[in-house]
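J.: for reference, the sequence and a predicted model appear below.
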Amino acid sequence: MKNENVKVVATNRKAKHEYFIDDTIEVGLVLKGTEVKSIRQGKINVKESYATIENGEVFIYGMHISPYEQGNIYNVDPVRKRKLLLHKREIRKLNSSIMQKGYTLVPLRVYISNGLVKLELAIAKGKKLYDKRQDIAKRDAQRRIERYSIEKYRE
């Protein structure tokens, strides 16, 4: 992201714990009007969502956008599948990447850039339990080193 006009609306913090992130891509979303208003209020959840490629198009499933309070008959299903906007060559690249064993498409965050709702999509590989333990051990060791250096600095 190069622009300063970016407001992060939702993040998938669980993704970096559950997956190895290989590559990311910025994609657009096909949304209804009341969904955009709800996203601007921050009423979106991407924790349990995932993306798939169907018939040369990319769709996201499980992304929950709460219905807009002031919307009436124009509100839509909060967890409906939504189309993602990509160029054909980007879709082909994603398709070839996820054909490899263990790779999937995981949304990392939703943000508003220059008035448009964007999604950061990652090509990721699932972690095993021992990988997660290694990450936790590394974080713990780093925390201890920082704590020790701060204590030394204070003396």
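T.: Here it is on my side, so go on. Numbers count the residues shown, from 1 in each chain.

J.: rest of the way, CA atoms for contacts and neighbours
T.: Noted.

J.: can you report how many residues neighbour residue 19?
T.: Neighbour count for residue 19, taken as other CA atoms under 10 Å: 20.

J.: from residue 131, how far off is it?
T.: Using CA to CA, to the nearest Å, residue 19 is found at 10 Å from residue 131.

J.: which ones are touching the closest residue to residue 8 other than its chain neighbours?
T.: Distances taken as CA to CA, 6 or more residues apart in numbering place residue 111 nearest to residue 8, at 4.2 Å, with adjacent residues excluded. Counting by CA atoms under 8 Å, 6 or more residues apart in numbering, residue 111 touches 6, 7, 8, 9, 10, 117, 118, 119.

J.: in this structure the second one contacts residue 116, no?
T.: The one in question is residue 7. No - using CA atoms under 8 Å, residue 7 is not in contact with residue 116, being 10.3 Å away.

J.: take a look at this one as well, against the first:
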Amino acid sequence: MFRFIQLFLIAFSLTTAVGSYAQRDTVFWFAAPDVSSGVGQTPVMLRFQTYAQPATITVSQPANGAFVPLTLTMSTFSSDSLNLSSLIAQIESPAGNAVSNNGIKISSTGLINAVYEVNAPNNKESFSLKGSKPWEQISTLRFKSFGIIQRQLLQPILE
């Protein structure tokens, strides 16, 4: 019985994960957090996965003119990485609640999945980057709810 439950949970998790498209996109924006150098902050990697179409991926910092864009060409259904350890000073955000020019833009010619990963021996972190689809859904929901609130507030005034 326990084995059946294990197999059911594995099958369920595999079939439900397929329907999520929030992490598949052609454009990602990310502000790398400042990681404590005392516990380790390198190596830092950007990991990519392609799907049914090949992709040419460009990593840039539009607000930083000194940053040289990185390019990676990938075939279908493959994975690859870019090591950003040598660029850690340029990509890490210097402080919280401050505007900086360290935002990373990842653009691709095909649908990809992107992950920012800190893989230090004593400090491992992984950030799964989200594409634009969740933001479109959130802005649509906010607009709809605002419209409802707006109608409820203005209706008595207009009558």
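T.: Arrived safely, thanks for sending. Everything numeric in this text was worked out from a predicted model, so none of it was measured.

J.: tm score of chain vs chain?
T.: For this chain pair, the superposition-based TM-score is 0.27 by TM-score structural alignment, normalised by the length of structure 1; 69 aligned residues with a CA RMSD of 4.8 Å.

J.: ok so, going back, let me have the contacts of residue 111 of structure 1 in JSON lines, extended by secondary structure.
T.: Listed next are the contacts of residue 111 of structure 1 as JSON lines, based on DSSP: H, G, I helix; E, B strand; the rest coil:
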{"residue": "6", "secondary structure": "strand"}
{"residue": "7", "secondary structure": "strand"}
{"residue": "8", "secondary structure": "strand"}
{"residue": "9", "secondary structure": "strand"}
{"residue": "10", "secondary structure": "strand"}
{"residue": "117", "secondary structure": "strand"}
{"residue": "118", "secondary structure": "strand"}
{"residue": "119", "secondary structure": "strand"}
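
J.: looking at those residues, which one is closest to residue 50 of structure 1?
T.: residue 119 (11.8 Å; CA to CA).

J.: which parts of structure 2 are strands?
T.: Ranges of strands in structure 2, per DSSP state E, are 25-30, 44-50, 55-60, 70-74, 79-83, 104-120, 123-128.

J.: and the helix or strand hosting residue 152 of structure 1, what does it pack onto?
T.: Using DSSP states H and E, the element containing residue 152 of structure 1 is helix 129-154. Packing contacts for helix 129-154 of structure 1, counted by 3 or more CA pairs under 8 Å, 6 or more residues apart in numbering; DSSP states H and E, involve no helix or strand.

J.: residue 25 of structure 1 and residue 120 touch, don't they?
T.: Yes - taking CA under 8 Å as the definition, residue 25 of structure 1 is a contact partner of residue 120 at 5.7 Å.

J.: what are the buried residues along stretch 106-120 of structure 2?
T.: Neighbour-count burial for stretch 106-120 of structure 2, counted by 16 or more other CA atoms under 10 Å, picks out 106-108, 110-119.

J.: let's have the residues you listed in CSV, adding distance to residue 146 of structure 2.
T.: As requested, these are arranged in CSV below (distance: CA to CA, whole Å):
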residue, distance to residue 146 of structure 2
106, 32
107, 32
108, 34
110, 34
111, 32
112, 33
113, 32
114, 32
115, 33
116, 34
117, 37
118, 39
119, 42
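
J.: and the two most separated of those?
T.: Largest pairwise distance in the buried residues of stretch 106-120 of structure 2, by CA to CA, is 26.7 Å, between 110 and 119.

J.: what residues of the helix or strand encompassing residue 14 of structure 1 count as buried?
T.: Taking DSSP H and E as the definition, one finds residue 14 of structure 1 inside helix 13-18. Going by neighbour count (16+ other CA under 10 Å), the buried part of helix 13-18 of structure 1 is 15, 18.

J.: equivalent analysis for stretch 107-126 of structure 1, please.
T.: 107-113, 117-126.

J.: now the end-to-end length of it.
T.: OK, stretch 107-126 of structure 1 end separation, CA to CA: 14 Å.

J.: tell me which of the strands of structure 2 sits nearest to residue 151 of structure 2.
T.: strand 25-30 (34.5 Å).

J.: name the helices or strands packed onto that closest one?
T.: By 3+ CA pairs under 8 Å, 6+ apart, strand 25-30 of structure 2 packs against strand 104-120.
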